[in-house]
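*Asks:* Return a 3D structure for these sequence lines:
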Amino acid sequence: MIRKRSLMHRTAVVAAAGTTALVLAACAGSGDDDGSAGHGGHAATASSSAPSSPSASASASAAQGQHNAADVAFAKGMIPHHRQAVEMADLAPGRARSAEVKKLAADIKKAQDPEIRTLSGWLTSWGEDVPAEGAMDHSAHGMGGMMTAEEMTGLENASGTAFDTAFTELMIKHHEGAVEMARTERADGAHGPAKKMAGEIIDSQSAEIEQMNALLGKG
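*Replies:* Below is the predicted model:
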């Protein structure tokens, strides 16, 4: 009798243990499902990403790809404008007398060379033609401040103090034209990086205009 009771008790314990294991397994399975959904599962991803996806896509488009005709005109105009400034700056090391003029020329080249590459990259990404090298004809597109062929020849033939004065006067006019173009881009452009560059051109070249006026005794 005792042996029989012991056997029945053992069976009950085993059954209870099996039931407990099943309950624990079910609970664990439920927890895993919740965890996967909350940490990147399909349910969580669908509910969290769907509302933000359109706005995120629009923001990316506005920041990277959106542009208009004003942006294209800014890039196409500023590339030859910058190239001419760099061409003028390249004359300074062998002709300028003033250390200040030589440093100014070096600063202009250092700033504008990278901007030419950036502007060219934008045009390429927009499916637009990059202005050909040497196609500026020193009065291209009627852009403000561009030197004529005669002015460029005169600068090439000058040296010493005469070069310093001519370079400074012509570069002031050149910078004023660039600032005006940049202000147009700030007002009419749509491409965020282009408008940012325009703002930087306004700030840096306006400061250089003040510096050059001071060199001429006009400050």
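*Asks:* contacts, neighbours, all on C-alpha from now
*Replies:* Will do.
*Asks:* Give the burial count for residue 42, as a bare number.
*Replies:* Each residue near residue 42 was counted by other CA atoms under 10 Å, and the total is 12.
*Asks:* Sorry, slip of the keys, the one I care about is residue 49.
*Replies:* Residue 49 sits with 11 neighbouring residues when counted by other CA under 10 Å.
*Asks:* shouldn't residue 136 be in contact with residue 82?
*Replies:* No. In this structure residue 136 lies outside contact range of residue 82 using CA atoms under 8 Å: 10.3 Å.
*Asks:* okay, the two: which has more neighbours?
*Replies:* Remark: of residue 136 and residue 82, residue 82 carries more neighbours, 22 against 18, as counted by other CA under 10 Å.
*Asks:* Provide the secondary structure category for the residue lying closest to that one once chain neighbours are set aside.
*Replies:* Excluding its sequence neighbours, the residue lying closest to residue 82 (CA to CA, 6 or more residues apart in numbering) is residue 112, at 6.0 Å. Classification of residue 112 using DSSP: H, G, I helix; E, B strand; the rest coil returns helix.
*Asks:* Here is the second sequence; please produce its structure so I can put it next to the first one:
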Amino acid sequence: MRINRKISIAVVAGGLALLTACGGNGDSMAGHEGMTSASASAPAATSASAQPSGASNDADVMFAQMMIPHHEQAVEMADLASTRASDPEVKELAAKIKAAQDPEIQTMKGWLTEWGKPAPEGGMGHDMPGVMSEEDMKKLEAAKGKAFDKLFVQQMIAHHNGAIAMAKTEQTGGSDPQATELAKTIETTQQAEVEQLQKILDRL
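*Replies:* This next block holds a predicted model:
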């Protein structure tokens, strides 16, 4: 499989036992794509093309199924900020969050389709860290101005911290290189946003 070639290049004489450690791979998606053509003549290429979803495991599937609704709630929160926030930095950051997470939602839905796994339906589904309750969302929707700014920032910090925890889990247990790379991106991006949100909260 493609992931086997990836590991054999990264770790000489690693053997099949190293498949369990592949979640920590830090290769970029670009590097992964380049390796496909470079290794086209390898015997594993046949099985990779015959089993396109062979590189994913249960952790990858769970990551996508949980992160999709998690992102969708963040986008919903960001949409509220466009009409309710009074702080310019809050509005700007909310727009940035939506712009980043909307495409990631579509990417993860595409993976689930490729893997032959169902996309999440009917709300949050899983018990996920950082998710706002219906009551939390109603409070945010009812708030305006500075009250909204403070509540939004507090809730988004908790929401982002939950996503970061989920991303770390995927990097540890996932095997699909694109999924683990996205998890790494989510962790890095949202950690930086948490730091910005905390600074905003400190001055509100």
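*Asks:* Measure how buried residue 34 of structure 2 is and give me the count.
*Replies:* 11.
*Asks:* Quick one: map the residue nearest to residue 82 of structure 1 onto structure 2.
*Replies:* Matched by TM-score structural alignment, residue 112 of structure 1 corresponds to residue 101 in structure 2.
*Asks:* picking that back up, pull up the gap between the residue nearest to residue 82 of structure 1 and residue 4 of structure 1, please.
*Replies:* Between residue 112 of structure 1 and residue 4 of structure 1 the computed distance is 99 Å (CA to CA, to the nearest Å).
*Asks:* Counting neighbours around each, name which of those two comes out higher.
*Replies:* residue 112 (19 against 9).
*Asks:* for the more buried one, what are its contacts?
*Replies:* Counting by CA atoms under 8 Å, 6 or more residues apart in numbering, residue 112 of structure 1 touches 82, 83, 86.
*Asks:* Residue in structure 1 paired with residue 114 of structure 2?
*Replies:* Match for residue 114 of structure 2 (TM-score structural alignment): residue 125.
*Asks:* Kindly report the same for residue 163 of structure 2.
*Replies:* Per TM-score structural alignment, residue 163 of structure 2 is aligned with residue 178.
*Asks:* cool, residue 133 of structure 2 as well?
*Replies:* By TM-score structural alignment, residue 133 of structure 2 lines up with residue 148.
*Asks:* any idea how far residue 36 of structure 2 is from residue 46 of structure 2?
*Replies:* 12 Å.
*Asks:* whoops, residue 71 of structure 2 was the one
*Replies:* When distance is defined by CA to CA, residue 71 of structure 2 is 30 Å away from residue 36 of structure 2.
*Asks:* what does residue 197 of structure 2 give?
*Replies:* 40 Å.
*Asks:* what about residue 144 of structure 1, which SS state?
*Replies:* coil.
*Asks:* Please, where are all the strands along structure 1?
*Replies:* Using DSSP state E, no strands are found in structure 1.
*Asks:* can you tell me how far the residue positioned nearest the centre of it sits from residue 73 of structure 1?
*Replies:* Geometric centre of structure 1, nearest residue: residue 193, 4.4 Å, by CA atoms, centre = their mean. Using CA to CA, one gets 15 Å for the distance from residue 193 of structure 1 to residue 73 of structure 1.
*Asks:* Repeat that for residue 179 of structure 1.
*Replies:* Distance, residue 179 of structure 1 to residue 73 of structure 1, by CA to CA: 14 Å.
*Asks:* show me what contacts residue 159 of structure 1?
*Replies:* Residue 159 of structure 1 sits next to 95, 96, 97 when contact means CA under 8 Å, 6+ apart.
*Asks:* Now do the aligned partner of residue 66 of structure 2 in structure 1: how many residues are near it, please.
*Replies:* Aligned counterpart of residue 66 of structure 2 in structure 1: residue 77 (TM-score structural alignment). Counted with other CA under 10 Å, the neighbours of residue 77 of structure 1 add up to 20.
*Asks:* wait, isn't residue 77 of structure 1 in contact with residue 142?
*Replies:* No. Counting by CA under 8 Å, residue 77 of structure 1 does not reach residue 142; the two are 9.6 Å apart.
*Asks:* For structure 1, which segments are assigned as helices?
*Replies:* 2-38, 42-64, 69-95, 99-125, 149-157, 160-188, 192-215 (DSSP state H).
*Asks:* Once you drop chain neighbours, what's closest to residue 212 of structure 1?
*Replies:* Counting by CA to CA, 6+ apart, the nearest residue to residue 212 of structure 1 once its immediate chain neighbours are dropped is residue 168, at 6.0 Å.
*Asks:* pretty sure the one you found is touching residue 214, no?
*Replies:* No. Using CA under 8 Å as the test, residue 168 of structure 1 is too far from residue 214 to be in contact (10.1 Å).
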